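# My questions are about this predicted structure, shown below with the sequence.
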Amino acid sequence: MKRRLLSVGAALLAVAASVLVFVKPADAAVGLHVDGRHIVEANGQPFVMRGVNHPHVWYTGETDSFADVKALGANTVRVVLGSGKRWGPSTDVADVISLCKQNRLICVLEVHDTTGYGEEGAAASLDEAVDYWISQKSALVGQENHVVINIGNEPIGNVNAGQWTAATTAAITKMRANGFEHLLMVDGPNWGQDWQYVMRDNAQAILDADSRRNTVLSIHMYAVFNTATAITDYLDRFEDNGWPLVIGEFGWRFNANEVDHETILAESQARGLGYLGWSWSGNTDPILDMATSFDPARLTTWGERIFNGANGIRATAREATIFGGGPSPTATATPTASPTAQPTPTPQPTPTDPPTPTPTSGSRSCTAAYRIVGQWPGGFQGEIRITAGNAAISGWTVTWALASGQAVNQAWNATVTTSGSAVAARNVSYNGSLGPGADTVVGFLGSWSGTNPVPPLTCTAT
């Protein structure tokens, strides 16, 4: 989970990292595995994680969440489990895996009890986390195509972060000695944020400790990574050395000092890095919830952004081929404009007018539906969902009229122009072509005064 750091100061100065390059040996593990700096499936197809974290151990009854995040486009879910030291114990691992498989999701399973070890007195050690995995081995063996084992969440705090290297090496060695063939994921120290660069500077030693050469490193990005420079500098070091990396947790910029989620999304897509946003719902800090009260119909600003925005889950996720999905994406998607921090809205699902198909040449048509995602005094976030008719389309344009006092200030996933009260949103390069019945979502930030009505829309397809 997120841990704000009160001061990082001079500790954020970069330290030279190893220049050795990780190379997968010929005897790489079965199932999901590392190939160079990327994750691939057993058949060699690249797999890029696009998903969210689900706080399962605290909300074991919220099993519909697996289907809900899948319906929103995710291909992976990172599931919070407990070893019994602080939470749990989670003895329903087989059921969790079954839910993932039923919903065609790759399952990243993590022990959360290790969070902040060395600084958090109640935390479990990585060695204790491995003991938990050993106790659950019968549910895990044979699931290597579907399951990634994240040994322990944020396993070291800010006190003596250097102990992370030996503890992580020992945990990996113990996992392999006990017969686990799975892709292993290891989080960095400093509550996952690695601001002292212990993981970065010892990455090669960790990768070399795995006899199966099948470990991926995981960085958690919150307030330490609040600038594009901080993010790209960190990612560059891993890419330059060929080290496998995923962004196992990150939040969004709800104020100026928080994580630069726009850069994380864009850089992940450009580099082929997996990402898993924190988190679906149930946070004690509810601004990090993507869905209010676990309701997929009540996405928050953060939920709308990560699922439906540019470089987000819906636009870039590809289902694992083990479930019949296509190849992973390689092209990048660049928004026309990106949303910036705004006052935190209270999500307000708003009824929309039924979309009306507008016939175009031949049988090509589309519909558009408008929704106010969140609203605050003087501002709001909206979305428009465009859906193709019974035939494929190669482009679309949605038009509507602004009410008095309304304005569109920024938009993503579309080129938006205004002339007086008339607004036109046109597809961009990556979302104009839609198969029969397929859809795409445009997001925007607007302002209002007086009233903020939902307008009728016209959708024109080409």
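Perfect, thanks for sending it.
# From now on I want contacts and neighbour counts done on CA atoms only, so please keep to that.
OK.
# ok, which stretches of this protein are helices?
For the chain, the helices defined by DSSP state H occupy 64-71, 93-102, 126-135, 137-140, 164-177, 198-201, 203-209, 228-241, 261-271, 301-308, 313-316.
# Near the nearest residue to Ala228 once chain neighbours are set aside, how many residues? Count them for me, please.
Spatially, and ignoring its direct neighbours in sequence, Ala228 is nearest to Thr263 (5.8 Å; CA to CA, 6 or more residues apart in numbering). When neighbours are defined as other CA atoms under 10 Å, Thr263 has 18 of them.
# Over to Pro327?
Using other CA under 10 Å, Pro327 has 14 other residues around it.
# Test my guess that Asn311 contacts Ile264.
No. With contacts counted by CA atoms under 8 Å, Asn311 stays clear of Ile264, the gap being 9.4 Å.
# hey, what's in contact with both of those two?
Taking CA atoms under 8 Å, 6 or more residues apart in numbering as the contact rule, Asn311 and Ile264 touch no residue in common.
# structure B:
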Amino acid sequence: MKRKLLALCVAVLAAVASVLVVYLQPASAAAGLRVSGTKIVEANGQEFIMRGVNHPHVWYTGQTSSFANIKATGANTVRVVLGSGKRWGPSNDVANVISLCKQNRLICVLEVHDTTGYGEEGAAASLDEAVNYWITQKSALVGQENYVVINIGNEPIGNTNAAQWTDATANAIKKMRGNGFEHLLMVDAPNWGQDWQYVMRDNGQTILNADTQHNTVLSIHMYAVFNTAASIVDYLNRFRTNGWPLVIGEFGWRFSSGEVDDETIAAEARSRGLGYIAWSWSGNTDPILDMALNFDPNQLSTWGKRIVDGPNGIRATGKEATIFGGPTPTITPTVTPTVTPTVTPTPPTGACSATYKVSGQWGGGFQGDVRVTAGNAAIKSWTVTWAFANGQAVTNVWNATISSSGPNVTARNVGYNGNLGAGASTTFGFLGSWNGSNNVPTLSCTAS
């Protein structure tokens, strides 16, 4: 069984000053799920934010009802543990697993677990061996690009020579593409997934560049290394600053002092528009990480209740993929009605205010953060406008939709952050470009 909670003595690493360059990854030409900038989108361009649960299928192949039970939590994703045959399996039921995902309207993240801790765990498979497994399953995978993400290998390098992760991962991606896979690929960090030596954090660009289809998302696993809000925020900020796509592919919960800060992880994921997948549904040798005791959905553990029903949990934030008929982008009709509608009183427009700050700046790029606050009455939606005075431009955004016309920028709420109680606030952020000056503009906020 995998190592989850590592007793790590992490040496303080000397900080190396560097110029941070925003890398905006182009949308892939591949069909199905794909990376666009820092986001994952469906084939129709709709953003897809993973809200899911890990399921240890390879060890409990008879627990097929778990797919429906996971869906019932509000999840839109299930990450399915498979075996290549090196340590577990082989999982030759991939077609059936995909069918179970689709029947239950779940995006299927498939992972080979045998790679866990390679280099430190003597029985582990290499990433190259994991790719060989995927090649044997290709017939079940081709044509499923709208529904399936291939997570090449779980936690593929341990703490021994973690630097080997960069070449091994880049080569695995190249081999997948060379063998005709067009799926969205997911790659886990080294250090048993926790990247405490920052190999993935500092070499992410090399990995993204290895994918000729520009359709790879990086994945961090957050356990005891990430036991403070500061450690979580700092790590996530590095990826946002670099413009790299990231998901939280596994995380647990703070069941005792010093353990993972699950509440900060969920809140930060929500505010940043990052996907997360909680570990795990049931069947752990250490049942503290079971979300459902004995696979019973009516016996959610403390962890299960926290991540399913918490304020930033799965039920509150999960949105079904549009490929299954979930919500699609609203299209405003352009035809003017010829019949004059009955005039009804217009409710008064609510008040709001907005503040703008530059939270980070580097050569040619910057990060802006905007806080929107409702006035003395609740509001249902908000719009913030401003005009850049120095030629700045927005290049990426989270927690809002933005349109621009020359220097004029209009930001509107997304579905989950328009409703604000009196005096309540929400934030959105963006990456931008600048040259010469980067003065703070004057903002205007309107609400209804």
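In hand now; what should we look at? Note that this is a predicted model, so its numbers are computed, not measured.
# Show residues contacting stretch 170-179 of the first structure.
Contacts with stretch 170-179 of the first structure, where a contact means CA under 8 Å, 6+ apart, come from 126-127, 130, 134, 151, 184, 209-212.
# check contacts around the residue nearest the centre of the first structure.
Of all residues in the first structure, the one closest to the mean position by CA atoms, centre = their mean is Leu276, 2.9 Å from it. Residues near Leu276 of the first structure by CA under 8 Å, 6+ apart: 49-53, 76-78, 247-250.
# Phe22 of the first structure now?
Counting by CA under 8 Å, 6+ apart, Phe22 of the first structure touches 36-37, 204, 207-208, 241-243.
# The residues you listed, buried ones only, as a ChimeraX selection?
Those of the contacts of Phe22 of the first structure that count as buried under 16 or more other CA atoms under 10 Å are selected in ChimeraX with:
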select :36,37,204,207,241,242,243
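# Format the contacts of Phe22 of the first structure as JSON lines; extra columns: distance to Lys70 of the first structure.
Output for these, formatted as JSON lines (distance: CA to CA, whole Å):
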{"residue": "Gly36", "distance to Lys70 of the first structure": "28"}
{"residue": "Arg37", "distance to Lys70 of the first structure": "26"}
{"residue": "Gln204", "distance to Lys70 of the first structure": "34"}
{"residue": "Leu207", "distance to Lys70 of the first structure": "31"}
{"residue": "Asp208", "distance to Lys70 of the first structure": "35"}
{"residue": "Asn241", "distance to Lys70 of the first structure": "33"}
{"residue": "Gly242", "distance to Lys70 of the first structure": "30"}
{"residue": "Trp243", "distance to Lys70 of the first structure": "29"}
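# and which of the contacts of Phe22 of the first structure is nearest to Leu72 of the first structure?
When the contacts of Phe22 of the first structure are compared for distance to Leu72 of the first structure (CA to CA), Arg37 wins out at 27.4 Å.
# How about the closest one: what's its closest non-neighbour residue?
Pro244 (3.7 Å).
# pretty sure that neighbour contacts Val40?
No. Between Pro244 of the first structure and Val40 there is no contact, the gap being 11.1 Å when judged by CA under 8 Å.
# tell me, what's touching those two both at once?
Val34.
# which of the two has more neighbours?
Pro244 (23 against 19).
# residues contacting that one?
34, 36-39, 215-217, 238.
# for the stretch 1-150 of the first structure, what spans make up the strands?
33-35, 38-40, 50-54, 76-81, 106-111, 147-150 (DSSP state E, counting those that start in this stretch).
# On the three-state scheme, Ser403 of the second structure is what?
With DSSP: H, G, I helix; E, B strand; the rest coil as the basis, Ser403 of the second structure sits in strand.
# err, Phe366 of the second structure, not the other one
Per three-state DSSP, the local secondary structure of Phe366 of the second structure is strand.
# Please report how far it lies from Ser359 of the second structure.
8 Å (CA to CA, to the nearest Å).
# With neighbour numbers in mind, choose between the two.
Ranked by neighbour count (other CA under 10 Å), Phe366 of the second structure and Ser359 place Phe366 first, with 23 against 11.
# In the first structure, which residue range corresponds to stretch 86-98 of the second structure?
Mapped onto the first structure using TM-score structural alignment, stretch 86-98 of the second structure spans residues 85-97.
# and the matching stretch, which residues are buried?
Neighbour count says stretch 85-97 of the first structure has 85, 88, 90-91, 93, 96-97 buried, by 16+ other CA under 10 Å.
# what's the answer for stretch 53-63 of the second structure, then?
53-59.
# which of those lies closest to Thr401 of the second structure?
Taking those together and measuring to Thr401 of the second structure by CA to CA, the closest member is Val53, at 27.7 Å.
# can you tell me which residues contact Gly274 of the first structure?
With CA under 8 Å, 6+ apart, Gly274 of the first structure has these contacts: 48-50, 245-248, 268.
# if you set the cut-off to 10 Å instead, what comes out?
Gly274 of the first structure is in contact with 38-39, 47-51, 76, 218, 245-248, 265, 268, 317, counting by CA atoms under 10 Å, 6 or more residues apart in numbering.
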